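Novice: Build the 3D model from these lines:
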Amino acid sequence: MDSSKNPTKDNNELTKNTKNTKIVLMSPAGSIEALHAAINNGADAVYLGVKNFNARRKNMGNFTFENLPETIKLAHFHNVEVFVTLNTLIKNNELDLWFDTLDKVYRAGADAVIIQDLFLLPYIKKNYPNLKIHISTQASIMNYAGLKNWENYANRVVLSRELDYEEITEIAQKSKIPLEVFCHGHLCISYSGQCLISSLIGKRSGNRGLCASSCRKEYNRNGYLLSPKDLALLNKIPQMIESGIHTIKIEGRMKSPEYVGTVTKYYRKAIDNYYVNKWQNFTHEDFNQIRMSFNRDFTTGFFDKNNYKNVLSPELPTHRGIFIGKIKNKTLKLEYELYVHDGIGFWDHQKKEMKGIFVPKIIENKTEINYAKEGSEVYIPLKNFKDGASVYLTSKSNGKSFIGELKKYNLILEIITCEFRKPLVLKGIHNDVEKTLISLSEIQEAKNAALSKEDIEEKLNKNDFFNVKLSGNLEQNLFLPSSSLTDLKNQLNNIFLPEIHLQKSEPLKTHHLLKNEMKIENNNDNNDGKINNHKTYTKTQNQLCVRVDSVELVKKVAPFSNIIYFDLLDPKFNEAKTIAKNINPLIKFFAYTQLVLSDLDIENIIKLLKKEKPEGIMISNHGLLRVEQEIDFPLEKHGYYTLNVFNDLGVTFLGKEQITPIISLELTSEELFKFKNKEFMVYVHGRPIVMSFKGVREEKQLTDELDITFPLVITPQKNTEMLYSRKIALLDKIKSYLSNNIGNFYLEFFERDYKNSFDYVTTEIEVYKKVLEKKDIGDISLLKRGTTIGNFVKGVM
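Specialist: Below is the predicted model of the structure:
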């Protein structure tokens, strides 16, 4: 095995790296070929998916339960760890299958699992104590406060891609567990795990591994305004290492083996150069080699502070290779060398599409040539060779492959016994240990072709680990059945392979018994087994919980609401609270807090809570889950839908934390009706956030190719939220919820949707109130006009 890389294993891993503890390089393995490419080019670890429950469900190369054990064994033989992605949100009716999948992954020998649904972590930790848990970037951990709430359940956290170097360094200094950060590949323009656009538009959820890539569409007829470049932090490796993170991660489970091999090779070189004090920045030509494998242009992403405006690539949303020129007067002046048989792409600016083809001929000065250097003016006889088209080099006919064959280790087996009517006995030495192979059947007399050394070597060499050569004499005219040779090959792998991290201990409970762990528990124990002394609230069924964004709207909704949520950072918070209480003394007034928060933002929120003393808080970010520990007055807690509560385990976990959540907007009514624990709220009215962006966008709204418009809103923290194109309105569905013992309803009313017609808000909320009071509401067709029922019926796949 290759021990030169010596990756830091999780058992002994540190949260900070030193000159003696190399940062770990993790590569994607979307297929067995990509796995080989990662291993050959220096990956310390790989991450891969199985058929179900991973964020790349569309990937045809996902591994099966049948080949997973051998895949892991192969990686471990080369001293490469294997992490299996189970990073989607899980529905109640999938929990049995999910834990069955987890159990198979555990028994296959995986080094860790990567999880998005955080509320499953206590059950994994309790029942699979030897299985390491890595929190996915899909879980939206973007501050130390959020990480701290989960570090007792996890062995590693993959931080949000939106964090800059200073933020990463600060979190690494405080964290008790190792951190992982993406260094290369596809970027989500929205915070990962917080994108609902493809779910609400096409019923395909990014939280379920079926993202529809709405960010790659054209908007405002002005380009691909949400399409990000690809992350490339190759020249930031020194800063990444010095930040104290444990692992850097390459994106790309749906990319080619060539991509995996090329990118892994360059990042391996960068890391090794740093540790032997030979660091120098990589050149433009080095990046061109990476560009050839895949790129949408490169960016350092959010790693550089205030760099968000340089993240987007509105011109072209697909792989572009290397730009080599624009056709003018039927001539292409090359900005990069070109060979016959190279792959090129023509970007048609009017049709907004790329046409790819191999170069059949190159004409220069009316002469056919095989090679044209940079600066040459050439003509290529193709129908897409038209003035105005941009041309990109997408593959090289003489390009170097970084995939390669996996290294095998030479093993000499000595023939000890080879006699008629006796088993064949072979002996070899590996890792200073002598081991013996004995055939299942006895050697027979050959009736046709006799057994040869070459026959045995050919059969034994059909393995992923050893090159076998036989020594000694083989008797003539003898025969051994093919099945015995196959068994000898299997013995070779089983006997000569070293101990390779297979899970030896049984889980404390099998997945079949976990159902007993998932029952609803109505007690005040928190999730660490300690008693929560904070005030316990008796939840009231059948109530309207309403968020508004102006004092005028407070006046309109207060007579009909049980709870009002108002932005804690709004200067008029106290005024709004006073008005609400004057109108309705029984009303509860809650502070609303945003999704995207830094640790500094959370500190400011805590200071404001102490000053304003609201009766409750709406929590959108994991950093505020246990905010009551920082204050000295009773505070009721509700959870926004950004917490991604998808199943009973989530409701129960948060219930123990005294949090009542808004259930995920991606579940259907039928799925909600089947919840055992119904201590949650349902989003029944408003425009939900479908994307959350770091930084301030200049546009007021974005209109897609179908003329569907999505408003943009700037948060107090100077980030941007993109809202759904239509209001969700479930006025006529409330009765069905009530009949299924669901009575907590969440509504949002914002000034931008009503402009000067605030009286219409009164009309709408009054109807909701009548439904709750089981009064006749008459014809509501006008109120439903222009609205949608969201995922109420169809849900997401």
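Novice: For the rest of this, base every contact and every neighbour count on C-alpha atoms.
Specialist: Will do.
Novice: what's the host helix or strand of G356 packed up against?
Specialist: In this structure, G356 sits in strand 353-358 according to DSSP states H and E. Using 3 or more CA pairs under 8 Å, 6 or more residues apart in numbering; DSSP states H and E as the contact test, the elements touching strand 353-358 are strand 343-348.
Novice: before we move on, back to that, buried ones in the strand holding G356, by neighbour count?
Specialist: 354, 356-358 (16 or more other CA atoms under 10 Å).
Novice: Give me the residues contacting the longest helix anywhere in the chain.
Specialist: When the chain is parsed with DSSP state H, its longest helix is helix 257-275. Helix 257-275 is contacted from outside by 19, 22-23, 25, 27-29, 31, 33-35, 37-38, 40-43, 234-235, 237-238, 250, 252, 279-280, 289-290, 293-294, 401-403, using CA atoms under 8 Å, 6 or more residues apart in numbering.
Novice: ok, now how distant is the nearest residue in space to H622 that is not next to it in sequence from T247?
Specialist: Nearest residue to H622, sequence neighbours excluded (CA to CA, 6 or more residues apart in numbering): G146, at 4.6 Å. Distance, G146 to T247, using CA to CA, to the nearest Å: 19 Å.
Novice: Compare neighbour counts for these two and give me the winner.
Specialist: T247 (27 against 21; other CA atoms under 10 Å).
Novice: Run a quick check on that one versus V24, I expect a contact.
Specialist: Yes - counting by CA atoms under 8 Å, T247 does reach V24; the two are 4.4 Å apart.
Novice: rewinding a little: next structured bit after the strand holding G356?
Specialist: strand 362-364.
Novice: following that next one, which helix or strand comes up?
Specialist: Following strand 362-364 toward the C-terminus (DSSP H and E): strand 367-369.
Novice: structure for this one too, so we can compare:
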Amino acid sequence: MIVNGNEIEILAPAGSFENLKTAILSGADSVYFGLSNFNARRNAENFSSFEDIKEAVDFCHLRGKKAHVTLNTLVYDNEIQDLVKEIEVINKAGFDAIIVQDLGVINILKQISKVPIHASTQLSVHNVSDAKKLKDMGFDRVVLSRELSLKEIKRIMDEVDVEVEIFIHGALCMSVSGQCYFSSALGERSGNRGLCAGVCRLPFYVREKGRYDLSLKDVCYIDYIEEFANMGIASLKIEGRMKSKEYVKSVVSEIRNKIEFGKYNKKLLKDVFSRSGFTDGYITGKRNNMFGIRSEEDKSYTKAAIEEIKSKDIYEDKVKVDIKYDFTLGKNSYLEMIDEDNNIVSVKGDIIEEAKNKPTAKENIEKNLLKLGSTVYEINDMEGKADNNIFVPISSINELRRNATDKLDKIRISKFPVYDIGKLIKPKDKSRPIGGKNIAVINDINTLNEFILDYFDETYIPLFELNKLNKDLIVKYKGKLGVEIPRVYFDEEANINKNLLKAKELGIKKGLAHTIGKIAMLDELDFEIMTGFGTNITNSYSVDLLEKEIHNLKNVILSFENTINNINKIKSNTELSIIVYGYLPLMTARNCPVKKEIGCKNCNKKQSLNDRIGKKFRVKCNGQTSELYNTYPLCVFDRLNKLDSDINKIFMFNDENKNDIKNIIKHYENSELLNDSTRGCYFRKLL
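Specialist: Below you'll find the model as predicted:
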């Protein structure tokens, strides 16, 4: 679509073939969908057989539309063979883009596929450094985090020359995408593995029971299309691979209406699916009144709206063709077809014979050539000649027309490339360094003391709390000290850079970061780098990519959404670490659930959310984001004999006091499990 002279794509969800057809015929420029595995909506109908996949892709390409495939989940080493098979299908089907989260999948795609790669919103792309590094790594497009404002989006676009895609309509997650572990912590389903259990839609409250303090309204940013186009945004993405075809039809159609006619039916969109209406809090930067639930009233509106949408016809934008024909006596009939993209086909039919009885009139020939109803084409212009005293069977005219459209179909589809599978180099012959270190990561500087600094081989403190640390301690322990960049940081990154330079001046050389852009910032300043759990590393190919991209990589904290058995098999030339103790952050949210219910003035920074069975989840706010922590700490002290001895052990401390920490270390040294703790995902199956 063209808006204010700028081309902008309407990208629609296709959880099934029926929804795909509905999206394309309603006017979407592209669709995105998943195959059997490795996609973030594994519970959607999706597409499985190659025949179904190829049919879906060809359906798009025939109409000049694009098909994007989602390969946007975390992958384990024992799944790589199946992943490669799926990539081979993607290559042969002719997809236009692959949407990716896992760094290991990126590594593999760069070796065996030539399909353009788009960075999924699951990569938590929320600042300039993230977009810049992903562009440098070969990404053709980045899908930005949904929490960004217009101003923040513009800052990224002004500083990074990469295609940008944003969500224009649909559901909001409470957590920054890629940084939510709630589902896997409470069950065996991971959002990062495509099976989010939707925990944030359940009741949670601070003081008042019956509230839903983690449930956000859906977004509808259709009113901002002109601003998006003027900024140069490439694609407007609609969320909803689990939604109905009526939802897809209505959202695509109303976006088209806004672009073409300057108005749209927002009430219809609210009725077809919303959670107590819509919010534009993130895009405006005014994050008020953003919470909502799917009420019974909403559901009743949806039922009526779907019936209304079903009654509306879809008017497909057909491909315009010009036709030239020649029906000259004694010669083969001839038909030439030229489409709007200047693809030309010509076909010949039977030799034209003289009429013995009633001749075939030119008008009847043209009438039958016009019968393109079941095809993707419609006549723009037609010209030709036909002798007067000729006879042409209707079946002959129809066959000529069908042969021409079939031939044109094949040419149009062939314009989209398909690829053979490339050769994959496995990350073998690697020698993991001898580690076995004990490393502390301190969330609150007030927790830090000399006991911690003496006991642990390395200790990381929050970057922005470095100025609170006693300078004598820095001088004494600077060889052990490191700084941690906030996992999510929406402000200008000059603040990060300034504080990193200050840390270097103080003699601190170690840095910890969780997103690829912040890791690159540390690399540029020659810090010794440990990558955080927020990087979501679950396989050898991810580590291999980090080793290729990050010069000063020293240590990789592996995802806690993995089993010890899988972790031990990860190949690396770099030290590896896992979290063995700590209250795991289950969500990182830009919208504070405590603020929603009681306000900042009534918060003593020690609030908790309660679930429906009385479990408490600590909430900690840093001014930019709120972290929601698990009820019980992760603790695997009693099973560390199952972990390879050269893997480092990470202890995450929040607000534990000195006695708490001494007790934790005592249990660790005695290989004893702490009371009221959890072993997390390390020793159970995660789907």
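Novice: before we move on, the earlier item: my read: the residue nearest to H622 of the first structure touches I619, true?
Specialist: No - taking CA under 8 Å as the definition, G146 of the first structure is not a contact partner of I619, at 11.6 Å.
Novice: Please identify every residue contacting each of these two.
Specialist: L625.
Novice: Next, work out how far apart N265 of the second structure and V251 of the second structure are.
Specialist: 10 Å.
Novice: Those two: who's more crowded?
Specialist: Neighbour count, other CA under 10 Å: between N265 of the second structure and V251, V251 has more, with 30 against 14.
Novice: Now check the more buried one against the first structure: what is it aligned to?
Specialist: If you follow V251 of the second structure across to the first structure using TM-score structural alignment, you land on V263.
Novice: For the longest helix along the second structure, which helices and strands make contact with it?
Specialist: With DSSP H setting the assignment, residue counts place helix 394-414 as the longest helix in the second structure. Packing partners of helix 394-414 of the second structure (3+ CA pairs under 8 Å, 6+ apart): helix 50-62, strand 332-339, strand 344-351, helix 362-369.
Novice: All the helices of the stretch 551-687 of the second structure, residue numbers only.
Specialist: Along the stretch 551-687 of the second structure, counting by DSSP state H, counting those that start in this stretch, helices occupy 564-568, 593-598, 658-669.
Novice: Including distance to D409 of the second structure and mean neighbour count, could those go into TSV?
Specialist: As requested, the helices of the stretch 551-687 of the second structure are arranged in TSV below (distance: least, CA to CA, whole Å; neighbours: other CA atoms under 10 Å):
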stretch	distance to D409 of the second structure	mean neighbour count
helix 564-568	47	17
helix 593-598	53	19
helix 658-669	67	15
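Novice: could you redo those as TSV and give each row distance to K426 of the second structure?
Specialist: What follows is those, written out as TSV (distance: least, CA to CA, whole Å):
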stretch	distance to K426 of the second structure
helix 564-568	16
helix 593-598	44
helix 658-669	36
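Novice: Go through those helices and name the closest to I439 of the second structure.
Specialist: For I439 of the second structure, the closest of these is helix 658-669, at 12.0 Å, according to CA to CA.
Novice: what about the helices in the stretch 1-150 of the second structure?
Specialist: With DSSP H, counting those that start in this stretch as the criterion, the stretch 1-150 of the second structure has helices at 17-26, 50-62, 80-93, 103-112, 128-136, 150-159.
Novice: Adding distance to R201 of the second structure, write these out as CSV.
Specialist: Listed next are these as CSV, based on distance: least, CA to CA, whole Å:
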stretch, distance to R201 of the second structure
helix 17-26, 25
helix 50-62, 32
helix 80-93, 31
helix 103-112, 29
helix 128-136, 29
helix 150-159, 27
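Novice: Show me how far the longest helix of the first structure is from its chain's centre.
Specialist: 22 Å (CA atoms, centre = their mean, to the nearest Å).
Novice: For the helix or strand just after it, list every residue counted as buried.
Specialist: Reading on from helix 257-275 of the first structure to the C-terminus, the next helix or strand found by DSSP H and E is helix 284-293. Neighbour-count burial for helix 284-293 of the first structure, counted by 16+ other CA under 10 Å, picks out 287, 289-293.
Novice: Same list (those) but as a markdown table, adding distance to T88 of the first structure.
Specialist: What follows is the buried residues of helix 284-293 of the first structure, written out as a markdown table (distance: CA to CA, whole Å):
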| residue | distance to T88 of the first structure |
| --- | --- |
| F287 | 33 |
| Q289 | 33 |
| I290 | 30 |
| R291 | 30 |
| M292 | 31 |
| S293 | 28 |
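Novice: which of those sit farthest apart?
Specialist: Across these (CA to CA), the longest gap, 10.2 Å, separates F287 and S293.
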